[in-house]
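Enquirer: Kindly generate the corresponding structure for this input.
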Amino acid sequence: MSFLPGLTEAAQVPDIYIDVNEAHTQVLPIGTLWKIRVPSEAKMSIKVLTGIAEIFGTELANNIEYNFQNWNFTVHAVEEVCLEWKGTDSHPAIEGEDLIPNESAQNIYNLHFSLEKMRNSTFDGPKVMIIGNKRVGKTALCRTLCSYTIKFKSYQPMFINLNPQESIFSPPGCLSATPISDILDVQLPIWGESMTSGATSLHSKQPLLKLFGLEIIAENRDLYMSTVEALSEDVSERLHKDALIQRSGCIINTPPLSQLDDDLKDLVNIIEKFKVNLIIMVGDENNDEDMAQFEKVSQTIKPFVGDFLLRLPRLTGVIESDDTYERSLQRNAIREYFYGNQNTALSPFSVSIDYEDLIIWEPINLLDPSSAGADNNSIDKLELKQVTITPSSIQHALICLTYSDKHAKPNDVRRSSILGFALVTEVNEKRKKVRILIPVPGNFPNCSTLLTSYRYLE
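Expert: Sure, this is the predicted structure:
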């Protein structure tokens, strides 16, 4: 009877169950990178048993378990490393590229020690700006340089993020400047937790935030450059008042060059506003377009920085990602602002407010005909317009709370500092009420708010 179909196969159970507590051992030879992709629906933990391993310049402590979710990153073996990992994915590493030589390490070391010499030779630290196209490793390079700067000396570099799509110490849509005074959290794509979080295992950071609010710079280039200028003024004041940060210098992360204007006037304005004295352009040496772009950038900005324009090859270990992954990082940043992460649980507070008690403004989106009008030259591109409260306009929207009064003029609202963020969870047209999630208990502040282009649905 054993020849009948199905009798012998019935005893074979498909291997579809993955034991999340099963430990796997991985050995990383010295000088190699382990490329890891952890999807949003998966989890992974890593524990270094022996050796020295880093994630973007931050060393992993031995025999401490680090947890990761929805993040693409690399583990660099400074010396031979033996680690164990657990996870819901049986093979989290990038197939075919599990272990690759870290060809960028020497370039990053040389750049770091060059910046150290600049800090030792003058009281005004280096103001280095990283530029390049998308997915060449600009943010990873900035993070590594920040980590190396604080590793051996008591420096506090000012990290400046000028890419509103990056969620670093804040929800998306912001430009930020953050003094890096302690190690960065290797478990979080947003680099760590800000002062809005509760008690944290690592020292929380206190960023200076300026709201851009839109997703793409081209939606309102004038507003973006105005926001950059406002942030540069705050950075200049902070450097003037804090000698340690001034000595440590600034590390500036920029948007992809494709998002700036073709004649590079935006780039020149940023250089002038932040008094940049060193520019690193990251690009693919084997890409003709990148090389042609380097020549164009070189001709444009050499009058401002002279020979202090360096070219760095595309970083080894850059993991190709898509817009879906970047959207998920933005959603995670919004969720972590209100609810915390796996290490720190937060409890937001829900309030109900009447239509007439809520004043919301929004910037003009020049790429939206219904918002900007037919002739973009006939409008004030920095002007704010009041939002008509409807479910379609603000449902699930992230809004920015400002320090300006509820009845303040639009220009005062635009120039106002950021108090925090709130999330619109429900709009009830029948009762004319809006339910809003705020980070702390209490009444909704008596202030004006700014609508961002970002949405979050729980």
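Enquirer: from here on, contacts and neighbour counts on C-alpha atoms
Expert: Will do.
Enquirer: Grab the nearest non-local neighbour of residue 33.
Expert: Leaving aside its chain neighbours, residue 33 sits nearest to residue 76 (4.6 Å; criterion: Cα to Cα, 6 or more residues apart in numbering).
Enquirer: neighbours of residue 384, just the number please.
Expert: Neighbour count for residue 384, taken as other Cα atoms under 10 Å: 18.
Enquirer: typo on my end, it should be residue 378
Expert: So residue 378, with other Cα under 10 Å, has 9 neighbours.
Enquirer: re earlier: looks to me like the residue nearest to residue 33 is in a helix.
Expert: No. With DSSP: H, G, I helix; E, B strand; the rest coil as the criterion, residue 76 is assigned strand and is not in a helix.
Enquirer: Show me the helices in the chain, by range?
Expert: 105-121, 138-152, 221-241, 243-248, 265-274, 288-305, 323-339, 369-372, 391-394, 410-415 (DSSP state H).
Enquirer: Residue 47: which of those helices is closest?
Expert: Among those, helix 138-152 comes nearest to residue 47, with 20.0 Å by Cα to Cα.
Enquirer: Can you tell me how far residue 342 is from residue 424?
Expert: Distance from residue 342 to residue 424, counting by Cα to Cα, to the nearest Å: 24 Å.
Enquirer: of those two, who's got more company?
Expert: Ranked by neighbour count (other Cα under 10 Å), residue 342 and residue 424 place residue 424 first, with 22 against 12.
Enquirer: structure for this one too, so we can compare:
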Amino acid sequence: MDRCPILVNLNPRDGVFAMPGALTATPISDNFDLEAVGGYGGSTTSGTTYHNPKQPLVKNYGFEDFAANLDLYRHHISKLGVATMSRLEEDIAVKNSGVIIDTPALTIKDIRLIEDIVSDFEVDHIVVIGNEKLSIDLQKKFVHKVSNNSLCIIKLSKSEGVVELDESYIRKCQEETIKQYFNGYFRNPLSPFKTEITISDFVFYQPVDSSEFNSSLLFAPSGDSFAPDATEETEKKEDTLDKYYKKIDDFSANNLENLVLAVTQLPATNKSPNDLLDACILGYVHVSKYEESKGRLKVLLPVPGAFPRNILIATKIGYTE
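Expert: Okay, here's the model as predicted:
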């Protein structure tokens, strides 16, 4: 195989070389492992692989629904786009092979998001499957790009053999993906490792659901006496994570047990909140039990090893062993 395209997964519902809830960019240098869950295969994030190892760049979104926090979703897409285009400039084999982007099912209502993706990844072909109206709307929206041949919009009819997925099947696939991440499968079994960590040794965050964030703003004080000056607004904009993440200070079984934690590259001692937005993910662990009396978590790792004392993100992806 003399090509090495980058496969970009922007659908957080699917786990492509990572957990559900992740956005990934992965150079593909050989065949997919069709016997693995999803037909993609494993990656070096969970251990050795039967095929050539895939090394994805992983951004943790933390939700299954791309619309749960569009600000966070767009931010990760932008950062993933920068990293992907940089790789194209540095690697001639990748540049000659191009980028293939898989998105969630989008409509014309998501045009701003589509524009962001086209811009961030310098897209020159859009394939619209089974939605003639969207194809026509995109032709109108990108008329200047289409007219100067910098963008081609291709309409494909949906195959008669395509079956719509129901929620129960999607959830089953997600559970199998998570299980495979930690345990492997018949051809490539892994040796998951259970250990305990002390909560006080780590800093925990969780992604903010936009609907909850906007609801909280309804109860914010209003009026001139509460209006911050321009300097305060600028400082708050630079230093706050309110729209994206919130720190977990009140620990309980409800917000930690049976959840997947993303292990970031940032040490727990990091004091810059904005660094969390740009941090990549080293891997994932699963919380099986929270012992409140001891302040400890029982966690499952895909491979034995020391647990890094880094900032952890509690995703909205649940899983029960």
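Enquirer: Superposed, how do the two chains score by TM?
Expert: Here the TM-score for the pair of chains, by TM-score structural alignment, normalised by the length of the second structure, is 0.86; 297 aligned residues with a Cα RMSD of 2.2 Å.
Enquirer: residue contacts, the aligned residue in the second structure for residue 401 of the first structure?
Expert: Counting by TM-score structural alignment, residue 401 of the first structure corresponds to residue 263 in the second structure. For residue 263 of the second structure, the contact set (Cα atoms under 8 Å, 6 or more residues apart in numbering) comprises 281-285, 310-313.
Enquirer: which residue packs closest to residue 263 of the second structure, ignoring adjacent ones?
Expert: Residue 263 of the second structure sits nearest to residue 312 (Cα to Cα, 6+ apart), 5.0 Å away.
Enquirer: Same check on residue 304 of the second structure?
Expert: Spatial nearest neighbour of residue 304 of the second structure, chain neighbours left out: residue 193 (5.1 Å); criterion: Cα to Cα, 6+ apart.
Enquirer: where's that neighbour relative to residue 176 of the second structure, distance?
Expert: Counting by Cα to Cα, the gap from residue 193 of the second structure to residue 176 of the second structure is 18 Å.
Enquirer: ditto for residue 99 of the second structure
Expert: Residue 99 of the second structure is 27 Å from residue 176 of the second structure, by Cα to Cα.
Enquirer: of the two, who's got more company?
Expert: Neighbour count, other Cα under 10 Å: between residue 99 of the second structure and residue 176, residue 99 has more, with 22 against 17.
Enquirer: contacting residues around the more buried one?
Expert: If a contact means Cα under 8 Å, 6+ apart, then residue 99 of the second structure has 5-8 as its contacts.
Enquirer: Which residue range of the first structure does stretch 9-24 of the second structure align onto?
Expert: Counting by TM-score structural alignment, stretch 9-24 of the second structure corresponds to 161-176 in the first structure.
Enquirer: In the first structure, what residue corresponds to the residue nearest to residue 263 of the second structure?
Expert: So residue 312 of the second structure corresponds to residue 449, using TM-score structural alignment.
Enquirer: repeat for residue 201 of the second structure
Expert: Aligned counterpart of residue 201 of the second structure in the first structure: residue 357 (TM-score structural alignment).
Enquirer: before we move on, back to that, any chance of the contacts of residue 263 of the second structure in JSON lines, plus distance to residue 77 of the second structure and neighbour count?
Expert: Converted to JSON lines, these look like this (distance: Cα to Cα, whole Å; neighbours: other Cα atoms under 10 Å):
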{"residue": "281", "distance to residue 77 of the second structure": "15", "neighbour count": "21"}
{"residue": "282", "distance to residue 77 of the second structure": "18", "neighbour count": "18"}
{"residue": "283", "distance to residue 77 of the second structure": "19", "neighbour count": "20"}
{"residue": "284", "distance to residue 77 of the second structure": "20", "neighbour count": "25"}
{"residue": "285", "distance to residue 77 of the second structure": "23", "neighbour count": "23"}
{"residue": "310", "distance to residue 77 of the second structure": "23", "neighbour count": "20"}
{"residue": "311", "distance to residue 77 of the second structure": "21", "neighbour count": "22"}
{"residue": "312", "distance to residue 77 of the second structure": "21", "neighbour count": "24"}
{"residue": "313", "distance to residue 77 of the second structure": "18", "neighbour count": "26"}
